[in-house]
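Asker: Fold the following, please.
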Amino acid sequence: MGVPCLILDLDGSLTTQPALAHQVQQGEAVLVSARDLGPRLRIVGGRRRLAALRQRIDAAFSPKDGAAPLIFYGSGDFHHLAAFFLQTVREPVTVLHFDNHPDWTGFPATWNCGAWVNRALENPLVQRIVTIGPASDDFVRPEWQFANLEAVRSGRLEVHPWHAEPSRIWGRPVDGPGCGTRDGAIHWHNLDNADWDAFCDDLDRRLPSGGLWVSLDKDVLTPEEAVTNWDQGGMNLDAVLGLVRRLAQKRRLLGMDVCGDYSPPVFRDPFRWFLSATDRDSVQPPDNTSSINDGTNRRILAMADEMARERIWPL
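Answerer: As a prediction, the model looks like this:
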């Protein structure tokens, strides 16, 4: 028996990939068709569409108690579904979040892909979110962009950028494991020039035991390992998967969701189109987009299977 795997088809980005198609054909993954819901869930998810999605998932996919699901769900435009998946946990959980964007904006206070971290923090079972890898312009005057710096101050949110210049602030100092404030600016402890092994050692030592959920947006990776709908970071997949494996050895893995596959943005209303057009540049994907993303997803599946055989991934 393999890792319980859900493939959520919201945008057509996953069903043409051989590795995921093989999982479905072999009965190792459940495919839930939801392309009709995709345009109304893209960028922002309304309650009615989310409820409809929940019904479809519950009707098709029900891993047994204690099993940690592996969920693939297409473009990073749907990353707010990570908070939706976390609603299924039944015990305190730490969220390990890999992303080129912190997804911490407080406005608008909706289920949108740039604010899902705040929706997850509203869940009383989410003890802490640890965001690793951002290198986007979200760190430029974060208060003006409604960043949830209060969560960083309180310790419920850690942010460890791949690279970020000092962030000018006017409010109270922001200090935490990934940053410190001096001279009116947050100075981030960037990972691009840090000792990665030492960072992993420290994180492993500090994070609580108990439940662990992993949320991976592949825009944290370089273009050689992923083609996405967003600007991309500088991490490599080996580092990401190595940290997941390490932390899961001492904690109970409750699940992992994976987004960041490229698909042409399709909207059925001007509101979502406007949010998309004003928040990112257009992306021209290469001809081998599906092959690149298939290779990365294949490696994620292989890691999950290896961890299951070693009894690190609960079945």
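
Asker: from here on, contacts and neighbour counts on C-alpha atoms
Answerer: OK.

Asker: for this structure, what spans make up the helices?
Answerer: Ranges of helices within the chain are 18-25, 38-41, 47-60, 81-86, 116-121, 149-154, 196-206, 237-249, 270-279, 289-309, based on DSSP state H.

Asker: Please name whichever of these is nearest to Ser136.
Answerer: Checking those against Ser136 by CA to CA gives helix 270-279 as the closest, at 11.6 Å.

Asker: buried residues in the closest one?
Answerer: Applying a neighbour-count criterion of 16 or more other CA atoms under 10 Å, one finds 272, 276 buried in helix 270-279.

Asker: Distance from the chain centre to that helix, please.
Answerer: Centroid displacement of helix 270-279 relative to its chain, using CA atoms, centre = their mean, to the nearest Å, is 21 Å.

Asker: Also this sequence, please, to line up against the first:
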Amino acid sequence: MNKPVILDFDHSTGIITDAFRIELGQWQEAIRFGCSQAKFKQLQAELARQLPEYYGTVLMGSGDYHHISLLLIKRLQQYFNATNPIQVVIFDNHPDNMRYLFGIHCGSWVSYVAQLPFVSHVHVLGITSNDIGLAHCWENRLAPLFQGKLTYWCMDVQVSWAKKIGLQQAFRAFASPEELVSAFIQVQQQTSESVYVSIDKDVLGKDVVQTNWDQGRMQLEHLLTVIAALDQRIIGSDITGEVSQWQYTSLLKRLLSAMDKQEPIPAATLAAWQQQHHAVNQQLLNALAQHQQTTF
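Answerer: Prediction:
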């Protein structure tokens, strides 16, 4: 019941011993980066059909699929409610709380999680992206921040604009990952609510893994420290942020993804980077298996 699951959209995850693999390559063009709400509901139905009743950590491939976390979290509504809620803890170099006009995508899903009645709070840890800086402040969905449902835990970004509009409590700025992790653990020691953990490895420094996104400053030990501190409160988890490439047939997706300025990766380099990710995945899976509840 604790076996990991691979949602195999892009064949980037590699071999995970005992993992339950679901082939979803046929969904790659439709779902990768973003999709309409209608297509997202179709994928939700497909996952409901193929996922086992009980499973461990889910690996989804590229960070371009991070919006799939929303579907995995929604599956928990059969176990939790507003009087018995969960928190969602996301490691990510980006807020994933941005406006998106064409449905849902990998950078907009967090606001939907914050709207779920059984989610009391969403924490995004490790942001160093300018997505939360002044130049991009208007792109952030402010409602969950004003409602006290979402907190950005960040470094290296000037976020003084938030204080000027009354959002100082939603922005926690730190000088180092160690200070951030320490403060977050102190906050978590004040609650016993169950936790869903979602990890995008672009939160890690380039000395840990290489991705084709801009990356943060956290080290693997910081993630493992938080996971250990949440011991037995974790009731679900996923990992994304693998490195892979895809040529879209959709003109809209080609235009939008081009804005991310992701350079082509030579095949040998890609293979080496994927090996780095595989080693990190193994350590994360071991830690999550050790500290995640088996029943709830």
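
Asker: quick one, which of the helices of structure 1 is nearest to Leu31 of structure 1?
Answerer: Leu31 of structure 1 sits nearest to helix 18-25 of all the helices of structure 1, at 6.7 Å, using CA to CA.

Asker: Can you give the distance of the closest one from its chain's centre?
Answerer: On the basis of CA atoms, centre = their mean, helix 18-25 of structure 1 sits 22 Å off its chain's mean C-alpha point.

Asker: Show me what it is packed up against.
Answerer: Helices and strands in packing contact with helix 18-25 of structure 1 are listed as strand 29-33, helix 289-309; criterion 3 or more CA pairs under 8 Å, 6 or more residues apart in numbering; DSSP states H and E.

Asker: and the angle for the last one with helix 18-25?
Answerer: So the one you mean is helix 289-309 of structure 1. Relative orientation of helix 289-309 of structure 1 with respect to helix 18-25: 50 degrees, computed using axes from the mean of the first three to the mean of the last three CA atoms, to 10 degrees.

Asker: hmm, who's touching helix 289-309 of structure 1?
Answerer: 2-3, 13, 16-20, 224-227, 237, 241, 245, 261-262, 313-315 (CA atoms under 8 Å, 6 or more residues apart in numbering).

Asker: cool, the first one as well?
Answerer: By CA under 8 Å, 6+ apart, the surrounding residues in contact with strand 29-33 of structure 1 are 4-10, 20, 23-24, 56-57, 60-61.

Asker: corresponding residues in structure 2 for that strand?
Answerer: Per TM-score structural alignment, the counterpart of strand 29-33 of structure 1 in structure 2 is residues 19-23.

Asker: Pull the number of nearby residues for Gln26 of structure 2.
Answerer: Residue crowding around Gln26 of structure 2 was assessed by other CA atoms under 10 Å; the count is 11.

Asker: Asp10 of structure 2 versus that one, what's the distance?
Answerer: For Gln26 of structure 2, the distance to Asp10 of structure 2 equals 10 Å [CA to CA, to the nearest Å].

Asker: before we move on, what about Asn130 of structure 2?
Answerer: In this structure, Asn130 of structure 2 and Asp10 of structure 2 are separated by 28 Å, where distance is defined by CA to CA.

Asker: So these two - more neighbours on which side?
Answerer: For Asn130 of structure 2 versus Asp10, neighbours defined as other CA under 10 Å are more numerous around Asp10 (23 against 17).

Asker: any idea of the angle the longest strand along structure 2 forms with helix 220-229?
Answerer: The strand spanning the most residues in structure 2, taking DSSP state E as the definition, is strand 119-127. Computed with the same axes, to 10 degrees, the direction of strand 119-127 of structure 2 lies at 160 degrees from that of helix 220-229.

Asker: Could you list every helix and strand in contact with strand 119-127 of structure 2?
Answerer: For strand 119-127 of structure 2, the elements it packs on are strand 86-91, helix 110-114, strand 150-155, judged by 3+ CA pairs under 8 Å, 6+ apart.

Asker: What are the buried residues along the match of strand 29-33 of structure 1?
Answerer: Of the residues in stretch 19-23 of structure 2, those buried by neighbour count under the rule 16+ other CA under 10 Å are 19-21.

Asker: Distance to Leu142 of structure 2 and mean neighbour count added to the helices and strands packed on strand 119-127 of structure 2, as JSON lines?
Answerer: Rendered in JSON lines, the data for these read as follows (distance: least, CA to CA, whole Å; neighbours: other CA atoms under 10 Å):
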{"stretch": "strand 86-91", "distance to Leu142 of structure 2": "18", "mean neighbour count": "24"}
{"stretch": "helix 110-114", "distance to Leu142 of structure 2": "9", "mean neighbour count": "23"}
{"stretch": "strand 150-155", "distance to Leu142 of structure 2": "9", "mean neighbour count": "24"}
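
Asker: State the distance from Val24 of structure 1 to Asp305 of structure 1.
Answerer: When Val24 of structure 1 is compared with Asp305 of structure 1 (using CA to CA), they lie 15 Å apart.

Asker: now do Ser167 of structure 1
Answerer: 41 Å.

Asker: before we move on, what about Gly233 of structure 1?
Answerer: Applying CA to CA to Gly233 of structure 1 and Asp305 of structure 1 gives a distance of 27 Å.

Asker: Which residue of the two possesses the greater neighbour count?
Answerer: When neighbours are counted by other CA under 10 Å, Gly233 comes out ahead of the other of Gly233 of structure 1 and Asp305, with 22 against 17.

Asker: who touches the more buried one in this structure?
Answerer: Under the criterion of CA under 8 Å, 6+ apart, the contact partners of Gly233 of structure 1 comprise 100, 133-136, 162, 219-222.

Asker: do the same with Phe33 of structure 2
Answerer: The neighbours of Phe33 of structure 2, taking CA under 8 Å, 6+ apart as the test, are 64-65, 105-106, 253, 257.

Asker: could I get those residues as JSON lines with distance to Pro85 of structure 2?
Answerer: JSON lines is the format used below for the contacts of Phe33 of structure 2 (distance: CA to CA, whole Å):
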{"residue": "Asp64", "distance to Pro85 of structure 2": "28"}
{"residue": "Tyr65", "distance to Pro85 of structure 2": "25"}
{"residue": "His105", "distance to Pro85 of structure 2": "25"}
{"residue": "Cys106", "distance to Pro85 of structure 2": "24"}
{"residue": "Lys253", "distance to Pro85 of structure 2": "36"}
{"residue": "Ser257", "distance to Pro85 of structure 2": "35"}
